[in-house]
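Chemist: What shape does this take:
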Amino acid sequence: MGIKSFMGKRAKQTKGSNENITVADYMSKNLTTFTPDQSVMEVMNTLIKNRISGGPVVNDKNELVGIISEGDCMKQISESRYYNHPMEDIKVEQHMAKNVETIDGNMNVFDAANKFLESKHRRFPILENGKLVGLISQKDVLKAALELKGQTWK
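Modeler: The predicted structure is shown next:
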């Protein structure tokens, strides 16, 4: 006797069902990015102006080389004050996270939610052919959940 599903036979999924809701459907494509040679002060101004907590660092070919966050900037403030170094001279490449975890744009958005929980990251970049094409944040996953709540959750 084979394995039986208690769910019964399922209809073929249609576009818009939560099985097909991907990271690419909810990722931000209009990104604020930084370059390795920018000053950390410039990054801090951009984070505050755009009300974001961090962003990807890309080279001139739009390839991801790191991520810089508010926390990275906070560390720099502390070190600059302690060592009495001018912040204008400190570059992004000295303080960005270089080992960046990315996720696939085709991943189900709820699987992405689990990745956020497991990793404690606030954002994941999405690459296509080595180029940065988007970024998904925890907030984007929450938006997806709220939109789907009306369709599927009682």
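Chemist: from here on, contacts and neighbour counts on C-alpha atoms
Modeler: Fine.
Chemist: For the helix or strand hosting Phe124, name the packing helices and strands.
Modeler: Phe124 belongs to strand 123-128 when elements are defined using DSSP states H and E. The contact analysis (3 or more C-alpha pairs under 8 Å, 6 or more residues apart in numbering; DSSP states H and E) places strand 123-128 against strand 131-137.
Chemist: Can you tell me which helices and strands the helix or strand just after the strand it packs on packs against?
Modeler: Using DSSP H and E, the helix or strand that directly follows strand 131-137 along the chain is helix 138-152. If you count contacts as 3+ C-alpha pairs under 8 Å, 6+ apart, helix 138-152 packs onto helix 23-26, helix 109-119.
Chemist: For the comparison step, fold the sequence that follows:
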Amino acid sequence: MSRRSAERRRRRQALQELYASLPDVACQGLCQQSCSSQIDVSDLERDLLQASSGVRLPEWDQWPTGASCPLLTSSGACGDHANRPAICRLYGAGARLLEVMLRSFEIGGHREYAGRIETMRAMIADPRLHPAILRLLTGHTSPRQEFNRARHRRFSR
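Modeler: Below is the predicted model of the structure:
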């Protein structure tokens, strides 16, 4: 076995271990909303997708303007869901990770959120609020700020 193929095998195994460490998010049928622009994947992921599907994703800087992911089917689903890259595996995981946080509040108690956990669950389930979830996960806002924004929008309609 060549040194190069051994390194490739090691990298493939490391990528599979990384994927295994992510929350398992079942297909939500939302790819059509998210895969309508450039998708940044590693070189190895690009190669693996080409090997499994026959489709080669363009490099980030060579992605045609306004083009959807070439793996997106006419029904709006991923054409190679089992072999999707990390960025696609993370889509939807934010809500799952927030559910773990809310469950920890239920188990351990939380003064501020004790009476709001079910409302927060409803917010997490609403795809329109995923930008707010992203802001939470990236530290650009606090749960209190997002809760107040959502409550204001909900009751000011």
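Chemist: TM between them?
Modeler: Scored against TM-score structural alignment, normalised by the length of the first structure, the superposed chains reach a TM-score of 0.21; 51 aligned residues with a C-alpha RMSD of 4.7 Å.
Chemist: still on that earlier bit, between the strand holding Phe124 of the first structure and helix 109-119, how big is the angle?
Modeler: Orientation check (axes from the mean of the first three to the mean of the last three C-alpha atoms, to 10 degrees): strand 123-128 of the first structure against helix 109-119 gives 130 degrees.
Chemist: circling back to that earlier point, got TSV for the helices and strands packed on helix 138-152 of the first structure, with mean neighbour count and distance to Arg81 of the first structure too?
Modeler: Converted to TSV, those look like this (neighbours: other C-alpha atoms under 10 Å; distance: least, C-alpha to C-alpha, whole Å):
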stretch	mean neighbour count	distance to Arg81 of the first structure
helix 23-26	21	40
helix 109-119	15	31
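Chemist: Which one, of these, ends up nearest to Val133 of the first structure?
Modeler: Closest of these to Val133 of the first structure is helix 23-26, at 9.2 Å (criterion: C-alpha to C-alpha).
Chemist: Give me the next element, helix or strand, following the closest one.
Modeler: helix 40-50.
Chemist: Next, the angle from whichever helix or strand comes after that following helix to helix 40-50.
Modeler: On the C-terminal side of helix 40-50 of the first structure, the closest following helix or strand by DSSP H and E is strand 54-58. For strand 54-58 of the first structure against helix 40-50, the angle by the same axes, to 10 degrees is 130 degrees.
Chemist: by contact count, what packs against strand 54-58 of the first structure?
Modeler: strand 64-69.
Chemist: Going by neighbour count, list what's buried in the very next helix or strand once past the strand it packs on.
Modeler: The C-terminal neighbour of strand 64-69 of the first structure among helices and strands, as given by DSSP H and E, is helix 70-83. Buried residues in helix 70-83 of the first structure, counting neighbours by 16 or more other C-alpha atoms under 10 Å, are found at 70, 72-73, 76-77.
Chemist: For helix 70-83 of the first structure, name the packing helices and strands.
Modeler: Judged by 3+ C-alpha pairs under 8 Å, 6+ apart, helix 70-83 of the first structure is in contact with helix 40-50.
Chemist: In terms of helices and strands, where is Cys88 of the second structure?
Modeler: Cys88 of the second structure belongs to helix 86-90, assigned by DSSP H and E.
Chemist: Now the element after that helix, going C-ward?
Modeler: helix 93-108.
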